[in-house]
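Asker: generate a structure from the sequence data that follows.
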Amino acid sequence: MYNPTAFRQDDLTTLHRQILDCRLATVVSQGANGLQASHLPLLLEPGEGQYGTLYGHFARANPHWRDLADGAEALVIFQGPEAYISPSWYQAKAEHGKVVPTWNYIAVHAQGRAEVFEDAERLLQLVSRLSQRHEAGRPQPWAVSEAPRDYIDGMLRAIVGFALPIERLQGKWKLGQNRSAADQAGVREGLQASHDPRDRELAARINDHH
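Answerer: Model (predicted):
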């Protein structure tokens, strides 16, 4: 992705935190079936490899996994908070008017080649961990073990898992760092005053960044 120096985020802990905060990733690859994209919940093992390893699964009926099995490189996109930035929030508008709208956002891109697996026990461990992650915090968390084992065995035959060691990792925190301090303050105030919770989420991340 286009990533000017002012917006580049290289801190591995920060990048991993954003990956973990993103509940649904987009996996993109190019292969025999053309350009494909799948939207998947993933697990991150931060200690595996230089940048960590991602784990997930496809429906067996989804042809996307075959491209990964054939060695196609995958791009995994983790989208963070984003918001439209109005020129009216910039102090520069009152000073000279030479301002235009933009879009601020946080995004992480991970690239690598995956190992595809179909082993039932390994798949069971994967789906159990995914369920534990997303059921955590619920009053009565559901667990895979609550479903009949023969039913789960059938469901496992209908999916294909993958492990994707991250070979390249990019983070873009486009938060107006290229603007003056006064313009940045105006953006924070404008986002904080918005009725849209997505705008306020980005404002909070800008505050954290500063």
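Asker: every contact and neighbour count from this point should use C-alpha atoms.
Answerer: Fine.
Asker: quick one, strands of the chain?
Answerer: 8-9, 25-31, 34-40, 43-45, 53-59, 73-85, 102-113, 115-117, 159-165, 168-174 (DSSP state E).
Asker: who does the longest helix along the chain touch, helix- and strand-wise?
Answerer: Among the segments of the chain that qualify as a helix by DSSP state H, the longest is helix 120-135. When contacts are defined as 3 or more Cα pairs under 8 Å, 6 or more residues apart in numbering; DSSP states H and E, helix 120-135 sits against helix 149-156, strand 159-165.
Asker: report the buried residues of the first one.
Answerer: Buried residues in helix 149-156, counting neighbours by 16 or more other Cα atoms under 10 Å, are found at Ile152, Leu156.
Asker: residues near the residue nearest to Ile19 when sequence neighbours are not counted, how many?
Answerer: The shortest distance from Ile19 to any non-neighbouring residue, by Cα to Cα, 6 or more residues apart in numbering, is to Phe78 (6.0 Å). Neighbours of Phe78 under the rule other Cα atoms under 10 Å: 22.
Asker: I'd say Phe78 and Val28 touch.
Answerer: No: Phe78 is not in contact with Val28 according to Cα atoms under 8 Å; the separation is 11.5 Å.
Asker: number of nearby residues for Gly49?
Answerer: Around Gly49 there are 11 residues (other Cα under 10 Å).
Asker: brain fart, Glu146
Answerer: By other Cα under 10 Å, neighbour count at Glu146 equals 8.
Asker: got a list of what the nearest residue to Thr102 once chain neighbours are set aside touches?
Answerer: The spatially closest residue to Thr102, leaving aside those adjacent along the chain, is Ile85, at 5.3 Å (Cα to Cα, 6+ apart). With contact set as Cα atoms under 8 Å, 6 or more residues apart in numbering, Ile85 has these partners: Pro101, Thr102, Trp103, Asn104, Val187.
Asker: again with Leu35
Answerer: Here Leu35 is in contact with Val28, Ser29 (Cα under 8 Å, 6+ apart).
Asker: and the gap between it and Val28?
Answerer: Going from Leu35 to Val28 by Cα to Cα, to the nearest Å gives 7 Å.
Asker: do Glu115 as well
Answerer: Taken as Cα to Cα, the span from Glu115 to Val28 is 15 Å.
Asker: also this sequence, please, to line up against the first:
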Amino acid sequence: MYTPKAFREERLQTLHEAIREIAFGTLVTSGEGGIEASHLPFVLAPDEGPLGTLYAHVAKGNDHVARHAGEALSIFAGPHAYISPNGYPGKATHHREVPTWNYIAVHAYGVPETFADPTRLRALLVRLTDQSEKDAAQPRPWQVDDAPADYVAGMLNGIVGIRVPLDRIEGKWKLGQNRTAGDRRGAAALLAERTGDDEQAIARAMRSLIA
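Answerer: Now for the predicted structure:
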């Protein structure tokens, strides 16, 4: 990922927090059949390995990972927003401004492996469910045990687990760090007037970087 120094995020805890918050990612591999991608919810085990380990699952009929050997890329695309030149103070005077797009993204690399052991699969689904139900802010979170045991067993028989020990992770926080504080403040204020969740998230992230 092309990442100028101003936009580079290297703090592992921050990268892990972003993966956890985004949760839904894209697993990309390349093999003899070309490039393939699967869109999956992920669970991060931050203390498993020096950079953490990602877990996900696919339908048994999806042999995407099984057919590809070598390193894979997991992409976690965070909030993003169009930045209008109208937010920059200079626009009103010299007009030498152009639009851009601000965003947060994490790329995580590792060699994936698959597993089909029912005990491991169930543990993965429990962790994924607990993570997702917590984010959904349910008054009574749904649990795997709420479903009949034989039904869960049948579901487990229809999926394959994916484990990706991370050997490289990089983050890009493109939030106007290459511009003046006044430009960032003006662009963030303009974004804050918009109602989209992404626009609000990018506005908050930009403001957090202004001293």
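Asker: would you pull the TM-score for this pair?
Answerer: Overlay of the two chains. TM-score (TM-score structural alignment, normalised by the length of the first structure): 0.94; 208 aligned residues with a Cα RMSD of 1.3 Å.
Asker: which one of Glu115 and Val28 of the first structure has more residues nearby?
Answerer: Set side by side, Glu115 of the first structure and Val28 show more neighbours around Val28, with 19 against 15, by other Cα under 10 Å.
Asker: nearest residue to Thr26 of the first structure other than its sequence neighbours?
Answerer: Thr26 of the first structure sits nearest to His39 (Cα to Cα, 6+ apart), 4.6 Å away.
Asker: residues touching the aligned partner of the one you found in the second structure, list them.
Answerer: Aligned counterpart of His39 of the first structure in the second structure: His39 (TM-score structural alignment). By Cα under 8 Å, 6+ apart, the residues touching His39 of the second structure are Phe24, Gly25, Thr26, Leu27.
Asker: among those residues, who's most crowded?
Answerer: Most crowded among those, counting by other Cα under 10 Å, is Leu27 at 24 neighbours.
Asker: how far away is that one from Gly196 of the second structure?
Answerer: 26 Å.
Asker: quick check: the residue sitting nearest the centre point of the second structure vs Ala149 of the second structure, distance?
Answerer: Per Cα atoms, centre = their mean, the C-alpha nearest to the average position across the second structure is that of Phe76, at 2.5 Å. According to Cα to Cα, Phe76 of the second structure and Ala149 of the second structure sit 33 Å apart.
Asker: what span of the second structure is stretch 86-106 of the first structure aligned with?
Answerer: So stretch 86-106 of the first structure sits over residues 84-104 in the second structure, by TM-score structural alignment.
Asker: what sits up against that stretch?
Answerer: 77-83, 171-176, 182-184, 186-190, 202.
Asker: swap the cut-off to 7 Å and go again
Answerer: 77-83, 172-175, 183, 186-187, 190 (Cα atoms under 7 Å, 6 or more residues apart in numbering).
Asker: go through it and flag the buried ones.
Answerer: So, applying 16+ other Cα under 10 Å, buried residues of stretch 84-104 of the second structure: Pro85, Asn86, Gly87, Tyr88, Pro89, Asn102, Tyr103, Ile104.
Asker: separation between the residue located most distally from the centre of the second structure and Pro85 of the second structure?
Answerer: When distances to the mean C-alpha position of the second structure are computed (Cα atoms, centre = their mean), the maximum falls on Thr93, with 38.8 Å. For Thr93 of the second structure, the distance to Pro85 of the second structure equals 12 Å [Cα to Cα].
Asker: now do Asn157 of the second structure
Answerer: In terms of Cα to Cα, Asn157 of the second structure sits 53 Å off from Pro85 of the second structure.
Asker: ok, the closest residue in space to Leu24 of the first structure that isn't next to it in sequence - contacts?
Answerer: Spatially, and ignoring its direct neighbours in sequence, Leu24 of the first structure is nearest to Pro41 (4.7 Å; Cα to Cα, 6+ apart). With contact set as Cα under 7 Å, 6+ apart, Pro41 of the first structure has these partners: Arg23, Leu24, Ala25, Gly56.
Asker: and for Leu42 of the first structure?
Answerer: Ala25, Leu54, Tyr55, Gly56.
Asker: go with 8 Å
Answerer: Arg23, Leu24, Ala25, Leu54, Tyr55, Gly56, Leu130.
Asker: just the buried members of those residues?
Answerer: Leu24, Ala25, Leu54, Tyr55, Gly56, Leu130.
Asker: what's the most distant pair in those?
Answerer: Pairwise distances across these peak at 13.4 Å for Ala25 and Leu130 (criterion: Cα to Cα).
Asker: sorry, back to before: so which of the contacts of His39 of the second structure persist in the first structure?
Answerer: With both residues aligned by TM-score structural alignment, their matches' Cα atoms under 8 Å, the contacts of the contacts of His39 of the second structure that the first structure also has are Phe24, Gly25, Thr26, Leu27.
Asker: mind putting those residues in a markdown table, distance to Ala69 of the second structure included?
Answerer: Formatted as a markdown table, those follow (distance: Cα to Cα, whole Å):
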| residue | distance to Ala69 of the second structure |
| --- | --- |
| Phe24 | 23 |
| Gly25 | 20 |
| Thr26 | 17 |
| Leu27 | 13 |
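Asker: closest one to His68 of the second structure out of these, please.
Answerer: Distances from His68 of the second structure to those, taken by Cα to Cα, are shortest for Leu27, at 11.8 Å.
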